[in-house]
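>>> pasting the sequence and the predicted coordinates here, then a few questions.
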Amino acid sequence: METLIVYESLWGNTRQVAEEVARGAREGSDALTLCAVADAPSSLTPSLTLLVIGAPTHAFSLPTPSSRAEARSEGAASSHTPGIREWLAGLTVKTPPPTVAAFDTRQGRSFLVGSAAKSIARAAKRRALIVSETADFVVTSREGPLEQGELERAFAWGRALTAPR
């Protein structure tokens, strides 16, 4: 199984989750690549089996150029441009398409917060990708840290994504 994990992280929380998902997924992957969206390939190879995509939730959805600029003005360490939203819109998908799993980081567990993972899933489906599942990981505030137990949950989710079925 060849796995690619692409993430967008402004405060570092989504990066931490992506790293733990990768650590868990390594056990079931023959080849695994973890990269920030700025370093992600613009085309998916036919050998890719699993694509995991993660981003923070901004204003109920994926970050936009204006929400990234706002985060930067408030001290965010990173400002991926383009972000996951733009990367997915320009992505070239080759046949057969990989299975996609999406995750986000967000404040709180309420559905009122919105979900970047669900936005990723909708955007992936528009690109004719098959979405297998989504996951939300909770941060205590915009800057973080992640709630206790979330990194362990990310590791377990990554392991489950690549476990033999």
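Ah, there it is. Numbers count the residues shown, from 1 in each chain.
>>> every contact and neighbour count from this point should use C-alpha atoms.
OK.
>>> okay, strands next: where are they in the chain?
Read by DSSP state E, the chain holds these strands, from start to end of the chain: 2-7, 31-36, 50-56, 99-107, 130-139.
>>> just say which of these is most tucked in.
Neighbour counts averaged per stretch over those are highest for strand 50-56, at a mean of 27; criterion: mean count of other CA atoms under 10 Å.
>>> residues near V17, how many?
One way to gauge burial is a neighbour count; for V17, by other CA atoms under 10 Å, it gives 27.
>>> was I right about it contacting E152?
No: V17 is beyond contact range of E152, at 9.2 Å (criterion: CA atoms under 8 Å).
>>> that older thread, right, and the strands of the chain - which one's nearest S119?
With respect to S119, and counting by CA to CA, the nearest of these is strand 99-107 at 9.0 Å.
>>> another one to put next to it:
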Amino acid sequence: MSTLIIFSVLHLLISLVCGAPLAPALYVFGDSLFDSGNNNLLPTVSKANFKPYGVDFAKGDTGRFTNGRLVPDFIAEFLGLPYPPPCISIRTSTPVTGLNYASASCGILPETGQSTGKCLSLDDQIDLFQRTVKSSLPNHFEGPNELMKYLSKSIFVVCIGSNDYMSNYLLI
């Protein structure tokens, strides 16, 4: 056991010193706890692109439902990756280091969050990820085997479900 811990720590230190990311990409799925700005471009009242949101974040009020960074931002920093940009802004970003599909007020159930306007349910987020894998990512790899190897080494983070209880069960 101690050998495994020592090996893991050495691997981490070597990766940090060499500047190589610990994973090729970080893909994020979830609700407002992980939304990095997808709702800014959706017709919804669930937005965080104004003060006081982002007052402690270098990039300002980006649509994160916090005054600073989100958990996925900390994970990206640890992995040596850039913050995953909102998937809806993919025209201005590359999906190779990851994307954020999270959408505030959404949930696992498709009807969750619809009372506040449009949001990306978990099904919608998965559909968008599948489109990324089929349309955008193949342009960056030589073939399907290389793409699958890349995806198998990528990190996927999911935090979703609290709105399902709050919106569908507690308000009945």
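Structure's in. What do you need? Because the structure is a prediction, the values reported are computed rather than measured.
>>> quick check: TM-score for this pair?
The TM-score (TM-score structural alignment, normalised by the length of structure 1) is 0.38; 101 aligned residues with a CA RMSD of 4.6 Å.
>>> would you format the strands of structure 1 as TSV with distance to S66 of structure 1 included?
Rendered in TSV, the data for the strands of structure 1 read as follows (distance: least, CA to CA, whole Å):
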stretch	distance to S66 of structure 1
strand 2-7	18
strand 31-36	19
strand 50-56	14
strand 99-107	18
strand 130-139	21
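>>> out of the ones you listed, nearest to E70 of structure 1?
Per CA to CA, nearest to E70 of structure 1 of the strands of structure 1: strand 50-56, 13.7 Å.
>>> packing partners of that closest one?
strand 2-7, helix 13-25, helix 84-90, strand 99-107, helix 116-126 (3 or more CA pairs under 8 Å, 6 or more residues apart in numbering; DSSP states H and E).
>>> hmm, 10 Å instead?
Judged by 3 or more CA pairs under 10 Å, 6 or more residues apart in numbering; DSSP states H and E, the packing partners of strand 50-56 of structure 1 are strand 2-7, helix 13-25, strand 31-36, helix 84-90, strand 99-107, helix 116-126, strand 130-139, helix 150-162.
>>> now do it against strand 2-7, angle only.
Taking axes from the mean of the first three to the mean of the last three CA atoms, to 10 degrees, strand 50-56 of structure 1 and strand 2-7 form an angle of 10 degrees between their directions.
>>> strand 50-56 of structure 1 to strand 130-139, inter-axis angle?
Computed by the same axes, to 10 degrees, the angle between strand 50-56 of structure 1 and strand 130-139 is 30 degrees.
>>> circling back: how about a markdown table for the helices and strands packed on strand 50-56 of structure 1, with distance to P56 of structure 1 added?
Shown next, in a markdown table, are those (distance: least, CA to CA, whole Å):
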| stretch | distance to P56 of structure 1 |
| --- | --- |
| strand 2-7 | 9 |
| helix 13-25 | 6 |
| strand 31-36 | 13 |
| helix 84-90 | 10 |
| strand 99-107 | 5 |
| helix 116-126 | 6 |
| strand 130-139 | 9 |
| helix 150-162 | 14 |
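>>> select, out of the ones you listed, the one closest to R72 of structure 1.
Of all these, the one in closest proximity to R72 of structure 1, counting by CA to CA, is helix 13-25 (14.8 Å).
>>> what angle separates that closest one from strand 50-56?
The directions of helix 13-25 of structure 1 and strand 50-56 differ by 160 degrees, with the same axes, to 10 degrees as the criterion.
>>> helices or strands up against helix 13-25 of structure 1?
Packing contacts for helix 13-25 of structure 1, counted by 3+ CA pairs under 10 Å, 6+ apart, involve strand 2-7, strand 31-36, strand 50-56, strand 99-107, strand 130-139, helix 150-162.
>>> format the ones you listed as a markdown table; extra columns: distance to G24 of structure 1.
Converted to a markdown table, the helices and strands packed on helix 13-25 of structure 1 look like this (distance: least, CA to CA, whole Å):
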| stretch | distance to G24 of structure 1 |
| --- | --- |
| strand 2-7 | 12 |
| strand 31-36 | 11 |
| strand 50-56 | 12 |
| strand 99-107 | 14 |
| strand 130-139 | 15 |
| helix 150-162 | 4 |
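>>> looking at those, which is closest to L88 of structure 1?
Set against L88 of structure 1 and scored by CA to CA, those come closest in strand 50-56, at 9.6 Å.
>>> how near is L151 of structure 2 to S8 of structure 2?
Applying CA to CA, to the nearest Å, the value for L151 of structure 2 to S8 of structure 2 is 21 Å.
>>> one step back: shared neighbours, V17 and E152 of structure 1?
Contact criterion CA atoms under 10 Å, 6 or more residues apart in numbering; residues shared by V17 of structure 1 and E152: G158.
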